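Engineer: Here is my input, please return the structure:
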Amino acid sequence: MKIRVAINGYGTIGKRVADAVTLQNDMVVSGVVKTRPTIEAKFAIANNYPLYVTDESKIPAFETVGIQIKGTLTDLLKDSDIVVDCSPGKFGETNKSIYAKHGIKAIFQGGEKEEVAEMSFNAQTNFRNCIGKTYVRVVSCNTTALCRSLGEIERKYQIKKARVVLIRRGPDPGNSKKGPVNAIVPNPATVPSHHGPDVNSIFPNLKIVTSAVIVPTTLMHMHSVMVELQNEAATNDVKKLFEKAPRIIIVKAKEGIESTAEIMEYARDSGRKRSDLNEIAIWDESINVLGNELFYMQAVHQESDVIPENIDAIRAMTGIC
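Structural biologist: Sure thing, here's the model as predicted:
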């Protein structure tokens, strides 16, 4: 019996989760939910995903443009085993009451507050602790990336403290309504930023301080990471650690991958759908140990690095692990 996965929200994350679920042999997309009859709604139907709306008041807008609706969110939840909430940030708490009413397990995304779920989730760190949970939050793209690389370091060398500067993209590539266009924006202007506490939702004892700026690019985020280690490490050993780590790849400037643009080209040339890069890309040349301090730079494809985490969260919560 395949796990029936409902996806509430079919945008940047939702459509990718749907495609990822379809690739699994023990899961099936029971339906996806849209609020407006956009082109993504038409793509959902083209991909044979049953299309639902949040409530009956939304149906006429879809029928007017000839889009066939299967039913409402309530109907979908009745025919599903778990729901992945991919609605815009801050809607998760409201949706949670709907999920609770139907007694269905739910996965929330990193845009929601930590308190929305029983646990925050990172596959390489706390998969086992999330087995059988009812509500889980997959942490944000940036937090996922930091937990992957810092988690490897913590388990091997133990971290005394970490300092991270996040250079964040502006909007996603498909978003024309946000900036900045010609500015570098502290986001937030206060230090530390919220990213460190979010990492602490996975690693509660890690001493980490983060700051962040937004720059005029849409492709990827980048992190400049500085770590003070408890135990002795060598540069080549850290490189080998990252090379063996799941969901991390090493890229090399000397091979022509000198920027996030080349990383996206790498994803395209690799035949990745939508040019997605689920892995975190760490520049080989940036990895350096000086005394007890480790430095490295990593790039984060904000549209796709959390997708395998959502699949793993489904497995943990439903017990098909």
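
Engineer: Could you use CA atoms for every contact and neighbour count after this?
Structural biologist: Will do.

Engineer: how near is Glu114 to Pro180?
Structural biologist: Taking C-alpha to C-alpha, to the nearest Å as the measure, Glu114 falls 28 Å from Pro180.

Engineer: before we go on, could you also do this sequence so I can check it against the first one:
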Amino acid sequence: MDRIRVGVNGYGVIGKRVADAVHAQPDMHLVGVADIVTDWRIRSAVPRLPVFAATPDAHTGLVDAGIRPAGTLDDLLAQSDVIVDTTPKHVAARNLPRYQAAGVKAIVQGGEAHDTTGHSFVAQANYATALGRDLTRVVSCNTTSIVRVLGALDDAGLLLRARGVLIRRATDPWESHLGGIMNTMVPEPVIPSHQGPDAKTVLPGLDVVTIAAKGAHTQTHNHYWTLQLTREASRDEVLDALRAAPRIAFIRMSDGLVALNSTVELMRDLGRPRGDMWEVAVWEDLVTVDGDEAYLTYQVCNEAIVVPETVDAIRALTGTVTDPAASIRLTDTTLGMRQDFLTPERS
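Structural biologist: All right, here's what the predicted structure looks like:
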């Protein structure tokens, strides 16, 4: 079978991670990446993969910087079956007509509105509805985590409604020098915050409300959930429902993982590329069940969680793998994802 030819437009926080993940897939070929920058961000990619110029000015800039571009964005599109657009918020929406004119399937990220593509994607929830589509949108990091965790409980018939509080990182770590929040916390100006309604674009029947604030930190997000269950349940039932779902991994305070920074450090110690955590990290020893109510907290790596979803979206749009579980399994095995970071995996 021919490998899926994939291009990535935008070599930033998400784009470089998607490019590496695509390169690792046995059924995909990374054609190259395109960007408008000519500084260290794109220069670091030059020794490893083909770099295309996203605009004429970028082409001139690359040449002036001593870099020979592999071509233009149009050249990248001509060689690709799927383009993954990881450009900044709202840029992808303007790029879609260009992709469609080139006859290339396209994936955008969660910064774009659901209406941009008419379909929002999380692999475990609605892979099948993306099969053969020309466009889809991989939802944001926080929305991805909501669909994974609440979707797992919903699939088990346990979830009636969910109310969550999100403490969001202020900015991406590499942009910390540009500004941010110090010694304060900034509430999002509306309730519900956008993550709950966004989750409903993937799971329309979900009864969920989110409240969010930006905190004075740049590494990962933190969620706190109060869950109304459909019936009285045991703690083990809730844990089993989470264990049955892909891309949820347990951490424990009893192991010394007592804060966001300790999990970040663990990812580095485990040898994860860039310290990435593709899974949702649920504190197992904090999961509490009282009759028909459950409470839990988890951590979301905003830089990495959407990467495996994007890989699966590529297979779904091209229709090369029609079974969601098979695609998820292949992606997770290739990336080395886990269900528990410190306990050996169950056979």
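
Engineer: Overlay them and tell me the TM-score.
Structural biologist: Once superposed, chain against chain, the TM-score is 0.97 (TM-score structural alignment, normalised by the length of the first structure); 319 aligned residues with a C-alpha RMSD of 1.1 Å.

Engineer: quick revisit: okay, Glu114 and Pro180 of the first structure: which has more neighbours?
Structural biologist: Glu114 (19 against 15; other C-alpha atoms under 10 Å).

Engineer: Just the helices from the stretch 151-300 of the first structure, written as ranges.
Structural biologist: With DSSP state H, counting those that start in this stretch as the criterion, the stretch 151-300 of the first structure has helices at 195-200, 235-244, 260-269.

Engineer: wait, which of the ones you listed is closest to Arg155 of the first structure?
Structural biologist: Proximity to Arg155 of the first structure (C-alpha to C-alpha) singles out helix 235-244 among the helices of the stretch 151-300 of the first structure, at 10.6 Å.

Engineer: Which residue numbers in the second structure does the closest one align to?
Structural biologist: Helix 235-244 of the first structure corresponds to residues 235-244 in the second structure, going by TM-score structural alignment.

Engineer: just to revisit the earlier point, mind putting the helices of the stretch 151-300 of the first structure in a markdown table, mean neighbour count and distance to Ile45 of the first structure included?
Structural biologist: Converted to a markdown table, the helices of the stretch 151-300 of the first structure look like this (neighbours: other C-alpha atoms under 10 Å; distance: least, C-alpha to C-alpha, whole Å):
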| stretch | mean neighbour count | distance to Ile45 of the first structure |
| --- | --- | --- |
| helix 195-200 | 21 | 36 |
| helix 235-244 | 15 | 39 |
| helix 260-269 | 16 | 25 |
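
Engineer: Let me know whether Glu152 of the first structure touches Lys239 as I believe.
Structural biologist: No. With the criterion set as C-alpha atoms under 8 Å, Glu152 of the first structure and Lys239 do not qualify as a contacting pair; they are 11.1 Å apart.

Engineer: Find the residues that touch each one of the two.
Structural biologist: Counting by C-alpha atoms under 8 Å, 6 or more residues apart in numbering, Glu152 of the first structure and Lys239 have no shared contacts at all.

Engineer: roughly how far apart are Ile167 of the first structure and Ile3 of the first structure?
Structural biologist: With the distance defined as C-alpha to C-alpha, Ile167 of the first structure ends up 38 Å from Ile3 of the first structure.

Engineer: Just list the residues touching the spatially most central residue of the second structure, thanks.
Structural biologist: Per C-alpha atoms, centre = their mean, the C-alpha nearest to the average position across the second structure is that of Val306, at 1.1 Å. Val306 of the second structure makes contact with 138-141, 144, 278, according to C-alpha under 8 Å, 6+ apart.

Engineer: With Ala313 of the second structure instead?
Structural biologist: In this structure, Ala313 of the second structure makes contact with 107, 121, 123, 127, 130, 136, 138, judged by C-alpha under 8 Å, 6+ apart.

Engineer: Which one (most neighbours) among those?
Structural biologist: Ranked by neighbour count (other C-alpha under 10 Å), the contacts of Ala313 of the second structure have Phe121 at the top, with 31 neighbours.

Engineer: out of everything not next to it in sequence, what's closest to that one?
Structural biologist: Leaving out its chain neighbours, the residue that sits closest to Phe121 of the second structure by C-alpha to C-alpha, 6 or more residues apart in numbering is Val138, at 4.9 Å.

Engineer: got a list of what the one you found touches?
Structural biologist: The neighbours of Val138 of the second structure, taking C-alpha under 8 Å, 6+ apart as the test, are 107-110, 120-122, 306, 309-310, 313.

Engineer: now, among those, which is nearest to Thr60 of the second structure?
Structural biologist: Relative to Thr60 of the second structure, and with distances defined as C-alpha to C-alpha, the nearest of the contacts of Val138 of the second structure is Val108, at 26.6 Å.

Engineer: Neighbours of the closest one, how many?
Structural biologist: 30.

Engineer: So for the aligned partner of it in the first structure, what's the nearest residue that isn't a sequence neighbour?
Structural biologist: When the first structure is aligned by TM-score structural alignment, the residue opposite Val108 of the second structure is Phe108. Nearest non-adjacent residue to Phe108 of the first structure, counting by C-alpha to C-alpha, 6+ apart: Arg137, 4.5 Å away.

Engineer: check contacts around the equivalent of the one you found over in the second structure.
Structural biologist: Aligned counterpart of Arg137 of the first structure in the second structure: Arg137 (TM-score structural alignment). Residues in contact with Arg137 of the second structure, defined by C-alpha under 8 Å, 6+ apart, are 107-110, 112, 114, 117, 119-121.

Engineer: Restricted to strands, list those residues.
Structural biologist: Within these, residues falling in strands by DSSP state E are 107-108, 120-121.

Engineer: Residues contacting the match of helix 235-244 of the first structure, please?
Structural biologist: 149, 152-153, 156, 158, 248-249, 284, 287-289, 339.

Engineer: ok, 6 Å please
Structural biologist: Outside of stretch 235-244 of the second structure, the residues that reach it under the criterion C-alpha atoms under 6 Å, 6 or more residues apart in numbering are 152-153, 156, 289.

Engineer: residue in the first structure matching Thr184 of the second structure?
Structural biologist: Under the pairing rule here (TM-score structural alignment), the equivalent of Thr184 of the second structure within the first structure is Ala183.
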